[in-house]
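# Structure, please.
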Amino acid sequence: MLRRASQVVFERKTLLGIIASVGLAGGGILWLTGRGDLAALAWAGGTAPVLLALFFEIVTSLRRGDVGLDIVAALSMSAALAFGEPLAGNVVALMYAGGQILETYAQGRARNEMSALLGRVARTAMRYAGDRLEEIPIDTLAPGDVILIRHGETLPVDGRVDEGEALLDLSALTGEAVPERILAGGEALSGATSVGPAFRLRCLRPAAASTYAGIVRLVEAAQQSHAPMARLADRYAIWFLALTLLVAGGAWGWSGDPVRALSVLVVATPCPLILAVPVALISGLSRAARSGALIKSGGMLEALAQVKIGILDKTGTLTHGRARVTDIISAGDVPQDEILRLAASLDQASAHVVANALIDAATARDLPLSPPRDTEEQAGTGIEGWVGGRKIALGGNTYVSRRSGNSDPRTLGDGLPADAMTVAVAIDGTFAGLIVLRDQLRPDAGAMLGRLRAAGIARLVLASGDRPEIATAIGRSLALDRVEGGLDPAGKVAIIAQERAAGPVMMVGDGVNDAPALAAADVGVAMGARGTAASSEAAGVVLLVDALEPLARAVEIARRSRRIALQSVVVGLGLSLAAMGVAALGYLPPVQGALLQEAIDVAVILNALRALR
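All right, here's what the predicted structure looks like:
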């Protein structure tokens, strides 16, 4: 629907451009054949439809309370017809219509990267039904279904590689050109494309709740938001319009020649100039999306470019947000791998968040898991059952101690880091050891923070819900400017309010508890676009993958795009002002002035397209 509407707009603008071109060319031929009277009619005929369309747009804008520089273009065309200068009016009409066409083309080109995300996934999937395959709509897929992903196909849902391995192209999500190899048991995100042999994928979420579906929804919202709302040039519209009328009126009154007023109006018609700014901003949105960060609007891109303070959550932001096995401490003769294998085998029957971490660690070590039986789980405390003829219990220290002769697992964990979490394991009634898990720092955290500082963010703050001692250790390792731990959602909002006194604030977080802070910040950045998480809905920027690098790239792109947009305003308006002065003195006739302004505006739009590179 959106693409169809854009096509209709483009066709209408193209028709106006054709009318203006035919009028200009036809009038020129008539003038060369000595039919000056008919030539004037042809030029007026090439101007009038464009002027009428422009008047309609101006009225619509004024009803919304918008005052734009389009009024200058309307005045110059009207004055040209009124003062008997139809050729100048036709040149201005062609300039305006041509600028509209160029804007539509440039915006379409700039949107290509975002639009490429839409429609990549097939409508159906090949699901295993016993020993055979059946083709079903992807919206009927359910968690637990196993589907076949063939070479060249895009994953329609999030899932785990069921067997073998997958070679996936993630460039549409991350901008990374090197394919990623995912072994059996590893998670694969929807939106990635298989570039290796066919493999089986076990669905983790329905299609509507998948990572890719969330990205598509966000892309559609970004495309339908009025990105050119942040039209920097229109901020100067009222005073520029007043100055134009003052100079035009002054030139007319001083010289007594109304044509001088027309010349001033013609060279003060920066029609494509006011379009160059949204082109630069939309180009920035496109570049950021290609790099793995979806910025929801042009206004948000401009806000991101001006951020001075970055506030970051810890869990899921500076860290991965999920515990991983980092060590196994044996209390006796049972090998470490056997402790992990038995614990992971039993945890196949558990829904606890740690269970996935143990299973992932065992899978990564190629340990064969056995089916558990006769399991009994106390939610949040521990689980026990039988694995291969052995009685296994794992969980908290107290839970396992009661099932292993009242041994004290805590003594084995002395000296572990403050942020370490342990799972005690008992085998056949004897305490066997501890499995150590930590939510480790992302490997790119330090480099990303360095890039943020290099991009102009002067202050970096850690605002974490974890214990203060854990937050302090993280802050010290990353050389952050301020560290606050033990915060609830209201506490994070309070930190944002305090830091805003020093400049615009960006909040980076993950999870429902970060949503209030993301909404309170000048720019909220959510980690990942999975499903319809509250954080993704509240944020103005969504990182399309679970990584930090796209954030640094997005800040750099936003600053560059805004800088190019400002160049378009300053250079375009500056040249227009200089030309107005020359025209007011009588050295620039209307037709030549219109041609000069055309050259200025085209150059400014081409400059705006640099934001795509």
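
# rest of the way, CA atoms for contacts and neighbours
Fine.

# Contacts only, for T140.
Shown in contact with T140 (CA atoms under 8 Å, 6 or more residues apart in numbering): 206-207.

# gap between it and G250?
71 Å (CA to CA, to the nearest Å).

# Please apply the same query to I383.
According to CA to CA, I383 and G250 sit 88 Å apart.

# Give me the more crowded residue out of these two.
I383 (24 against 15; other CA atoms under 10 Å).

# can you pull the contacts of the more buried one?
Taking CA under 8 Å, 6+ apart, we find I383 in contact with 346-347, 350, 375-377, 393-395.

# quick one: it is in a helix?
No. Using DSSP: H, G, I helix; E, B strand; the rest coil, the secondary structure at I383 is strand, not a helix.

# For the buried ones among the contacts of I383, write the corresponding ChimeraX selection.
In ChimeraX, this line selects whichever of the contacts of I383 come out buried by 16 or more other CA atoms under 10 Å:
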select :346,347,350,375,377,393,394,395
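
# Inside helices: which ones of the contacts of I383?
346-347 (DSSP state H).

# Heading C-terminal from the lengthiest strand in the chain, find the next helix or strand.
Taking DSSP state E as the criterion, the chain has its longest strand at strand 430-438. Counting by DSSP states H and E, the next helix or strand C-terminal to strand 430-438 is helix 445-454.

# The helix or strand just after that next one - contacts with which helices or strands?
Counting by DSSP H and E, the next helix or strand C-terminal to helix 445-454 is strand 459-463. Judged by 3 or more CA pairs under 8 Å, 6 or more residues apart in numbering; DSSP states H and E, strand 459-463 is in contact with strand 309-312, strand 482-484.

# I have a second one here; can you model it like the first so I can compare?
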Amino acid sequence: MTGHGLRVLLLAWAAGGLALGLAFQALAPGLAPSAFAAATLPVLAVLLRDILRGLLAGQAGLDLLAALSMAGALALGEPLAGAVVALMFAGGGFLEDHARARARAEMTALLARQPRRAARHGAAGLEEVAIEAIRPGDRLLVRQGEVVPVDGTALSAAVLDTAALTGESLPQRIAAGAAVLSGATNAGEAFDLLAARPAAESTLAGIVRLVEQAQASRAPMARLADRWALGFLAVTLAIAAAAWALSGDARRVLAVLVVATPCPLILAVPVALIAGLSRAARAGVLVKSGAALEMLARVRVLLLDKTGTLTEGRVRLLEARPEPGLTGAELLRLAASLDQASAHPVAQGLVAAAREAGLPLATPTGVHEDPGAGIAGLVEGRRVALGGPGFVAAHGWPGAAAEADGHAPGALRVLVAADGAPAGLLVLADPPRADAAAMLATARSAGIRRIVLLSGDRAAVADSVGAALGVDAVLAERSPAEKVAAVLREKPQGPVLMLGDGVNDAPALAAADIGVAMGARGAAASAEAADAVVLVDRIDRLAEAMRIARRARGIALQSVAAGIGLSVLGMLAAAAGYLTPVQGAVLQEAIDVAVILNALRALRG
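Next comes the predicted model:
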């Protein structure tokens, strides 16, 4: 039997036994104690088994108080109190299961969305195949209302509903040739999709794996709650001992134990954090664990990559300045041919510009990329290198730095060398995201004390973006190793969040207290290294996730404080003789229900 099934059975048994006992009290009083004891014993037996397992695993908690209460009630001739405690304990477990299930609703909906079959164009027409059989290059038909099965390219215009993945309320119109992420729903006419990768490597499959990790995780606050529970156990036993010393009445001791069973600590924290994970997923940010959600709530320093994170990452070619002997079109063609091997947003911008110009691109070979610095390889037998001044200088253009400094500071400059000689300069623009300034302002209002732009780009470009957005510091021309060092230097200022999207950001994302990847267009390596992934290509969703995390953590702490405070007051009243064991049990049940309902407020906006 599953854990949830056993809890349902125990709840039904305890409720039935208690009801039968109350009926016997009116009709056959002599049988009532036996009915109450019968309602208590199975719950006590299961509880003692769980306590033993916990002790063998080195864990102890407030379940011990519940066992002491039930055993004490039976021993002291208070079987009604024991039955109420049994019902309360079984009911608390059932309510916790129900609350967790409700809080997970938005996340588990993603699991159910994963399609199992797809329509593929074949030699004999359309054929239904399992999504595991789909291979890159397959042409698929996505019918109206169907979920896109794999990542790919739309072969015709489409209208997609991405609400389940990103929280976007309005369908998005996708042009022919645009990238389409799996998991979106076709809200328009049927369209053909060219598969880009297998189903196991698709965006939806990756999200499903992250959801499963998030659901299985246990947050530091939950472990901290366990430690608080031990302290609360000590306080409870101290109050019970004082009640015995002052009155010598064992029933007062029993009343104290009953009021303290079970504790809101073990109910409120996990429910509030799971609710926070669910809310963040609904907002378009998939937080991988409760640990990450709690850290997201505590962040004080924000480090951000520039290209593709603070900026649009869709660069536009402004100007091509070839060296004598080359045309601007040939310079762009050489650079774009090599950049086909790079996932960097600037590289993708150059490739897009070349294709828009109708230039035929060659397939590069022998490619070597230094993330954040440049890329080199062979294009039609010519050794081509492009990137920043330092990288290109090492590949045959010693004066690259001087050439790059001769242009406007707000522009992106890609230097190109061919066969060990200067080939030219490509000037591009990558404007800041429209929502970047608002996100940073919201982050500051949410408690961020320091914002740093951390980029591998040239200082002039990074400084220009940093000045436009009002960041506190700009660290430019940083290699991946130097980005890690910058993250570590910021940690004394408080918990550090690193936001990035490229392969070169992955080490810094892993080094930060919490790493967040821009997953809509970012590299897979950054998403794997990150603790959270922004599923939609909007940076403002991070600020929303921070707000949700802070609210969930605040509600958890509020529930714990209120639950403990009310329990302590109830124990003091019981110790003074103002509460009987039965009254104490009913009071604690009300407290537990109240803190669970309060924790569920984290689900609401």
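
# Superposed, what's their TM-score?
After superposition, the two chains reach a TM-score of 0.86 (TM-score structural alignment, normalised by the length of the second structure), with 572 aligned residues with a CA RMSD of 3.5 Å.

# that older thread, need the contacts of I383 of the first structure in TSV (columns: distance to G256 of the first structure).
As requested, the contacts of I383 of the first structure are arranged in TSV below (distance: CA to CA, whole Å):
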residue	distance to G256 of the first structure
L346	96
D347	93
S350	91
T375	100
E376	99
E377	96
A393	100
L394	97
G395	94
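
# closest to I18 of the first structure among the contacts of I383 of the first structure?
Among these, S350 lies closest to I18 of the first structure (CA to CA), at 69.1 Å.

# surely that closest one meets E377?
Yes. Counting by CA atoms under 8 Å, S350 of the first structure touches E377, with 7.4 Å between them.

# Tell me which stretches of the stretch 51-200 of the second structure form strands.
In the stretch 51-200 of the second structure, the segments counted as strands under DSSP state E, counting those that start in this stretch are 117-122, 125-130, 139-142, 152-154, 158-161, 172-174, 179-180, 185-186, 191-195.

# mean shift between the fourth one and the first structure?
By mean CA distance after the TM-score superposition for the first structure, the fitted strand 152-154 of the second structure averages 1.3 Å away from its aligned residues in the first structure.

# Tell me which residue of the first structure lines up with L454 of the second structure.
If you follow L454 of the second structure across to the first structure using TM-score structural alignment, you land on A463.

# How about V8 of the second structure?
Structural alignment (TM-score structural alignment) places V8 of the second structure against T14 in the first structure.

# what's the helix or strand for its match?
helix 2-32.

# and what of L210 of the second structure?
Per DSSP H and E: L210 of the second structure is located in helix 203-216.

# Against the first structure, what's the mean shift for the helix or strand that that helix is followed by, could you check?
Sequence-wise, the next helix or strand downstream of helix 203-216 of the second structure (DSSP H and E) is helix 220-247. Following superposition, helix 220-247 of the second structure is found to deviate from the first structure by 2.2 Å on average (mean CA distance after the TM-score superposition for the first structure).

# In the first structure, which residues correspond to the following helix or strand past helix 220-247 of the second structure?
Moving toward the C-terminus from helix 220-247 of the second structure, the next helix or strand (DSSP H and E) is helix 250-259. Under TM-score structural alignment, the counterpart of helix 250-259 of the second structure in the first structure spans residues 258-267.

# That stretch vs the second structure, mean deviation?
On superposition with the second structure, the mean distance recorded for stretch 258-267 of the first structure (mean CA distance after the TM-score superposition for the first structure) is 0.7 Å.

# Where in the first structure does the longest helix along the second structure fall?
The helix that spans the most residues within the second structure, counting by DSSP H, is helix 540-575. With TM-score structural alignment applied, helix 540-575 of the second structure matches the range 549-584 in the first structure.

# For the most centrally placed residue in the second structure, which non-adjacent residue is spatially closest?
Among the residues of the second structure, V287 comes closest to the average C-alpha position under CA atoms, centre = their mean, at 0.5 Å. The shortest distance from V287 of the second structure to any non-neighbouring residue, by CA to CA, 6 or more residues apart in numbering, is to A532 (4.2 Å).

# next one: D501 of the second structure
Per CA to CA, 6+ apart, closest to D501 of the second structure is G522, 4.4 Å.

# doesn't that neighbour fall inside a strand?
No. If the criterion is three-state DSSP, then G522 of the second structure is coil and not within a strand.

# burial count for it?
A count of neighbours around G522 of the second structure, defined by other CA under 10 Å, yields 24.

# what sits against it?
G522 of the second structure makes contacts with 308, 501-502, as judged by CA under 8 Å, 6+ apart.
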